[in-house]
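> Okay, here's the prediction I keep looking at, along with the sequence it came from:
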Amino acid sequence: MKLKDYQKGAIKSLRTYLERTQEEGPSLAFNRVADHAADYRPILDDQERPVPSLESVPYVCLRIPTGGGKTILGAHIIKTVAEAWLAREYPLVLWLVPTKQIKNQTLEAFSNPRHPYRQELDDKFGVGKVQIFDIADNGMIRPQDIADNLCLIIGTMASARVADTEIRDFYADKEDLEPHFIKLPTIEGLEQKEGKNRAKFSFANLLRIHRPLVITDEAHNANTALSYQVYERLSPSAIIELTATPEMDSSNVLVSVSASVLKAEQMIKLPVVLKEHIDGWEECLQSSLQRRTYLETLAPGEAPDYLRPILLIQAENKDKIATVEVVHKHLVDNEKVSEDQIVVATGDQRGLDDVDLFDPDCPVRIIITKDALKEGWDCSFAYVLCSLTQQRSGTAIMQLLGRVLRMPYARERNDPELNRAYAHVVSPSFGVAAQELTDDLEAMGFNPVEAAGGIVRELPLKGGTTALEPQKLTLELPKAPNLTTIPAGDRGKVEVQPKAGTDKFVITIVGQIDTATQDAIVETLPKRQQHEAKKRLVHHNVRASALRETPAQRQEKFRVPRLMFKQGTLVLEASADILLDHSGWSILNHPADLSSFRYVDQSRTFLVDVDEEEVKWERDPDAQERFALGMAAEWTDKELVAFLDRRVRQPDILQPQLVEWIRRAVQGLFDRGFDLAQLVRAKFVIARKLAEQIKKARTAASEKNYQTTLFATDAPVLADFDHAYTFDPNAYPSSKPCVANYKWKKHYYAVPGDLPHKRASGQLAEEFLCALALDNIEEIDFWVRNIKHHSQFRLPTATGWTYPDFVARLKDGRLLVVEYKGGDRVSNDDSKSKAQMGHLWQGASDGQGIYLMAVAQDEAGRSVEEQIRDAIAGKVGGKPA
């Protein structure tokens, strides 16, 4: 299965982190690589002290929202950790999940050769080289399994999360495991068999010997003191946590993927179209049935993809009215739904067992439940959620809502109405369910802007949608705030009323308010309550900022000419790969330089410089060495070259050339006196150095081709609207919204994404000031903060792509592209290369495009806003062109 870009990015960040951990340790590496500002937090004991035995263990979390395909990353995570950290071809992996139900589903998926999860493992480690075990069957694991295969053991955190180790099979002394302990050298920390003067033949001890990679799925369920005790007992080599909703105060979130990115990558359906029903559950049910039936009429248009929209009904508990039995009877008797189209899935009735909902012959169109689908169930055909209970449990409704978000086949549907999810909800009054579902989206990993924009009201069927009402926040205050000094525009947004029967006041805030107004409200509270109140007001403002009509909501076209390269009769997007293919290159013209590779005998450590950093690679501990492949007795020099070829193979390099290039590099190490045993043990760090050398060689060849091809007088380039990029009005791949307390007027989407607001010093960030200038220039119709993502506007460079910071459409139809650079970066080679490419695009656009590399203040003394205005007016350096 081909990974989406955000999944590739997560794996790349993990690899970079692990490689840096080799050099700098887990804490400093995290602070360098994490995609948000946070300090690394080591694993702590119940006294909030770092656990000494785990301080050097990489411990990070990948935050992937619901529907983002966390589990499919598993094979890639395992391979990445094996290569970048463990230096093993076949690691031992313990995969922990929160419940038995999820364990059984995960075990079934990884054990099935036809399932995508297992196919990914087979692809990464080789067919026949993957062994899957239930943690309950740990006695079946043989020493040769660990030595010759990837061993993936799947269990629940509860399997090992006990204070008394005597009461769990996990810690039991087992005769079946004795072969693993024969002739084992003394290893500290193993639990001893009482009265036997030996270590227990236990699964826990076996894991401790081999120091498994631990992957904890749904990791938000694992943040307890006992969970940390489990990690300490297992002595893991690395801990990777996967969750949509991490505990931000206790998790080292290395990568945080936003729901906006999932939407842009076509993984989820958004927005959720909400219809609230205050006239009874029967009306709600009938309306949701009509919606599902209508969506099925659209399904034939998705051919060759088969699609059968499914309705999920959340019935009430037995002490209520719309129970499972009542709803089922109503569907059959009153709505005339065929029995074979209905399945009941509750704790007592397991109607979905052994049902393949993706089978075109499957008749199921309706699933009735209460909350039994909340864990592990996954069917992307689920489109409509019908919640008949007014007492919605946050967990139940949130998990059911998540089931209707997944996009069938992880690609956009032909009909726009099939790119959305639908919720019909019984509500005591309008607005209540909307707020509940918005809160639920946040709990599922959406940021406040995404959550606020992720729910829209349904107008009459097929009649479109409308945004939610303005964001409201209610606070209780000990006294009335002084509102005489707040901005006049805020006075109509704030209502203060005495609270009946008390001496307190209730304040209601509607829409976005100024910082001065926030301060006036917060000042009325005791000091201990002010921080939390300030957080709630900021959160309210962020949500409120998303609720405005935008050019994207109006579906206004926003198209930008691409830079194209004419190759004979073909017109292709200019790129480094195209130019390399056009001009040709050979890796043999760029010999690998392994002169920095060396071995320190005293510490048994290999050293090599990679990207100007000294990388250390330590030999495996003796206790594990017997189980790990890589001993010279099992290898030849040809096998070493073949291994390195597999590790660094590139699609644009002919394999015979690459093999010969690697052979020469390896021979150079032999000529320097290294023996085969040393090189085999260091094969991963050598591969890393070779990959760096290939990257440098490609860049050198590409830069040469750029200068001779793109910047020639008669360069075969063009940039016109026949070959244009279009910003998707329904998907903006922002990782996080700008949190500034500012009401954006002209941004194409509700709020700019990935735009820094303030520096660490508290000063406004320069890029933010550039954005403010764009938002206030009359000649600009609308603009966008361009994101570094394959779906956004880009220009080629010798090393890949550059994504200019801002793109604006002027009222006269021209396009303005702005790259902002801080004063310390304007003159560097990277900035010069980007500017050169931007001006090439401008020249090829036949007057339709303007390119500007802006700075805080240029040599002529102009501000950012003056630079932009002059660029629009055609002035160069502030003077007429």
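Received the coordinates, thanks.
> all contacts plus neighbour counts: C-alpha atoms, from now on.
OK.
> can you pull the buried residues of stretch 324-342?
324, 327-328, 330-331, 337, 342 (16 or more other Cα atoms under 10 Å).
> tell me how far that stretch is from the chain's mean position?
40 Å (Cα atoms, centre = their mean, to the nearest Å).
> where do the strands sit along the stretch 201-350 of the chain?
Listed in chain order, the strands of the stretch 201-350 of the chain (DSSP state E, counting those that start in this stretch) span 213-217, 238-243, 253-256, 272-277, 310-314, 342-344.
> ok, now the stretch 751-881 of the chain?
780-785, 795-797, 800-802, 806-810, 815-820, 849-854, 875-876, 879-880.
> Which strands and helices lie in contact with the second one?
With contacts defined as 3 or more Cα pairs under 8 Å, 6 or more residues apart in numbering; DSSP states H and E, the packing partners of strand 795-797 are strand 800-802, helix 829-844.
> Included below, for side-by-side comparison, is a second structure:
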Amino acid sequence: MISMELKKYQRKVLNTIREYARLTVALGTGAAAYDQLLAQDGLFSGHGDIRWYVDDVNGAPKVCVKVPTGGGKTYIAANALHVLTEELDVKTRAVVWLVPRNEILRQTLRQLRDPSHPLRMAIDRDFSHRVEVLDKEDGLAGRGLNGPAVEDQLTVFVLSYDSFKNKDGRRAYAENSSLVALTNYQKSQGDAVEVDGADDTALITALAGMHPIVVVDESHHAKSNLSIEMLRNLNPCFILELTATPSNKSNVIARVSAQELKAEEMVKLPVIVYRRDGKTETIQDAIMLRRRLEQIAAINEEKTGHHIRPIALLQAERKGADNAATFRKLKEKLVDAGIPEEHIAIRTGDVDELGGTDLQARGCPIRYVITVEALSEGWDCPFAYVLATVANKTSRTSVEQLVGRVLRQPYAQHAKSGALNTSYVLTSSADFNATIDQVVAGLNGAGFSKRDVLADTTDTAEGVASGPVPVQGLIDELMQHQGTEDETGSEDEPDDFNDLAISLPDENAKLPESSQEVPDTRHVSIDAMIRTSEAAEAECAKSAKDDAETLAGGTTGMGDDMNTFRIRDTVADTVRNLRIPRYRLERQAGLFSDLDDAEGELFDRDSLLEHFMLAKIGTEDIRLDAMHVADAKQIDISSDSELKVRNLSDVQRRGMKELFARDSNEGRRRSAKLDLPNLMSPQVQKLYGAHGLKSFINRVVDQMSDDELEGYVDNASAYAAIISHAIKDKADAFRVREFDVERRRGDITITPDYAFPSSAYLPNPLTTLDRTLYEAEDGGMNELELQMADALANCEGIIWWHRVVERRKGEFYINGFINHYPDFLAMTRGGRLFVIETKGEQLKNDDSRDKLRLGNQWASDAGPNYQYFMVFGNSPMDIDGAYSFATFKTDFLNHL
């Protein structure tokens, strides 16, 4: 049950919504209000992960609030209705509340119509009990819908996204005599709106005439073109989106962090993942853990008066056509083990034994729910504590969709025991790493991150759990477990659960009074789980409180993001004082210069072009024949060079053809000399100088043959590309020579000055490999890069490794005659930094040679603690510093 008292973060979100609504009225547009609101927090559109405002609903203000699962986003929306109607000064107090699925539709309707539910109580309080909650059928029937009524009361239409989209939804566009009175009134007041494809008495037309506030729950499901069209047809005055995972089309104005939810006692964190030896052990321990939690809950109820009946979700595997028989077999096995049948319910896509059961009611007997993934849709019960996956050991049955179901904290208030403030996942999957990945993905989908996951891989046979550890520190231990398991056999267990032999101790065994007292050796493992979960929860709660206080500033909460990852605490000391050498331009201190100026500035490769005189560069090797033209077109499409060439428009091309048809060859040369510089990008002209570029192009045109000149009109952009890339090649060669000269002369020096940022934003985080520098590393890797990451993660001689993301702000790169972003940095236990570039077989080219040459030079200049490697999949280039992956692993990693 949601408390009527707003949490701090909920009040903060509502204040943000109020401020945005106020700004839309003052500034006139949603986009201007968005920019102004962010600016008040020192944030700017397009910077970092702050997106530009997206207007796809004809100018109606549309903003999103990001609230993780369990954060009470519907309660925020209920309280926002009064804020918005007040600030927007609406004429008709109408709300369209959109939800993605029928199950959530029924749940939302039930809550908004229940006078005792906090959602309805909040709305009744704000609107003096003058509230009408309608569904689609009510709207089609015109129930209570007339002009004066909709202006006098708050009318809330609760509808699904499909209400106007499928065949049945077309009824909302048809003529409707029940709505004639309302639509005629709207016409008389000048509020009527024409909706494309709809009758002027249709429900969609009536809703559009109300100019409603639209609440979009789980808005990440409503981004299709049909959904956007539906929103436009509703003619909203304001759209408020709510989701845990905003899409790239969402204008996020407020974010609630996982730390804030934990600090405000809204969620059961951390999630602790336990590995078990097989189905029997997983089910048996899930039952025993649930029993222990219920015993603890009884003690908690004596102290707090809050009734909690912990529920275990048993996730079976979907097999074949007769799924129901498989699930019932599991239920029979549980009953045979002594669990009363009324304590067990099957809830899958085919079987629903829960129905409308109120699982939080004191008299409800259900303690076990057998499911697959169906609970992901609208199922909500804070009493769910344990998720046990009982698929085959080699299966990867997804737990991703169910993790969010065990996060919500009962009564939005921490229990006296930390064991009741924690969520548990038990699995027998041989690929424990994959299960961890799914748990993290499930938490990401619920608005959380891998920081909220701990894992314990201890074998149950050992008796006492070693305690949960962060997911980053698992890989070595997992490999040991998996190797042992493979030796003992990898046969899949039968799918029908006939092999289960569940043996349970006395259910009434006394709970130990303290963590030092163990009543029965059969309970040792479970009691250890309880003790370690309490310790982990206490640490998580303290960390959440500290982090929430840190995030308390500002109005939007936009400075925090679940994809921002910090340097891991266990390796922070190794990088705190680390400074990686980079090249700098040496500056001599003059009479009036500051001391800092004498230390030089970070070297920029473009400074090498200071003496590059394009007017004096030869053009004799440039050919514009048909083959070169074809190559140029390909280069122009595929090259990642920043030196882009403009294409001719059809109008320009036609005009040039007409001109060339009437002109002599000399006249054509004059035209080409005038046109080609304009086809180059402003960056090209700025980099090489307009005068030098013009001189170079004039000489190229002068040496063009008559055939080349004849083909110029149809290939003008391609000619420009050939010339542009020829200039680039010549400039690159000049940079290489000049860099060597200035190094030897002492104008370029090397200084240890690069420090790692304390955190990194990763849109594609990889959380399951060990020994990372940050809590996660970038997961956008090809096959060879993943091989390298795995090798570094499993090397005892590596303290940490980091995946370099090219051109990310604050990232390290070797700043020589090219800007070289190596793929990996890795610190050895001996204090050496490995700088590693990986290359596929197809990449043995001049770019690779330049990178290898620069990398070797940089390592030599940086000193003996720095080593550069270029690692190929198989056959390396025949240059010092180039190795195959196998050789690199054998000769270097294995000798650390």
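Arrived safely, thanks for sending. It should be emphasised that the depicted structure is a prediction, and the values quoted were computed from it without experimental measurement.
> What value does the TM-score take for this pair?
Once superposed, the chains reach a TM-score of 0.51 (TM-score structural alignment, normalised by the length of the first structure), with 493 aligned residues with a Cα RMSD of 3.8 Å.
> For D134 of the first structure, which of the strands of the stretch 201-350 of the first structure is the nearest?
strand 213-217 (14.7 Å; Cα to Cα).
> Could I get the full set of helices for the stretch 151-300 of the second structure?
180-188, 203-210, 225-233, 258-263, 279-304 (DSSP state H, counting those that start in this stretch).
> mind putting those in TSV, distance to Y424 of the second structure and mean neighbour count included?
TSV is the format used below for those (distance: least, Cα to Cα, whole Å; neighbours: other Cα atoms under 10 Å):
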stretch	distance to Y424 of the second structure	mean neighbour count
helix 180-188	53	18
helix 203-210	45	27
helix 225-233	37	16
helix 258-263	16	26
helix 279-304	9	20
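> Aligned counterpart of D352 of the second structure in the first structure, please.
Counting by TM-score structural alignment, D352 of the second structure lines up with R350 in the first structure.
> who touches its match in this structure?
By Cα atoms under 8 Å, 6 or more residues apart in numbering, R350 of the first structure lies in contact with V344.
> wait, which of the helices of the stretch 151-300 of the second structure is closest to D861 of the second structure?
helix 258-263 (44.8 Å).
> Just give me how far that closest one sits from the chain centre.
That offset, for helix 258-263 of the second structure, works out to 18 Å (Cα atoms, centre = their mean).
> Can you spell out which helices and strands pack onto it?
helix 524-550.
> Can you name every helix or strand that the helix it packs on contacts?
helix 258-263, helix 279-304.
> Including distance to Q787 of the second structure, could these go into a markdown table?
Output for these, formatted as a markdown table (distance: least, Cα to Cα, whole Å):
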| stretch | distance to Q787 of the second structure |
| --- | --- |
| helix 258-263 | 33 |
| helix 279-304 | 32 |
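> V425 of the first structure is in contact with L388, isn't it?
Yes - with contact defined as Cα atoms under 8 Å, V425 of the first structure reaches L388; the gap is 6.3 Å.
> Need the overlap of contacts for the two.
Counting by Cα under 8 Å, 6+ apart, the residues touching both V425 of the first structure and L388 are C284.
> Now the element after the helix ranked longest in the first structure, going C-ward?
Identified as the longest helix of the first structure according to DSSP state H is helix 683-709. Using DSSP states H and E, the helix or strand that follows helix 683-709 of the first structure in sequence is strand 717-718.
> so where is that following strand in the second structure?
So strand 717-718 of the first structure sits over no part of the second structure, by TM-score structural alignment.
> Also stretch 288-301 of the first structure?
Against the second structure, stretch 288-301 of the first structure falls on residues 286-299 (TM-score structural alignment).
> Superposed on the first structure, what's the mean shift for the matching stretch?
Stretch 286-299 of the second structure, aligned to the first structure and superposed, deviates on average by 1.0 Å (mean Cα distance after the TM-score superposition for the first structure).
> How about the most centrally placed residue in the first structure, nearest residue that isn't a chain neighbour?
For the first structure, the residue nearest the mean C-alpha position is V257 (2.8 Å; Cα atoms, centre = their mean). In this structure, V257 of the first structure finds its nearest non-sequential neighbour in I64, 5.3 Å apart by Cα to Cα, 6 or more residues apart in numbering.
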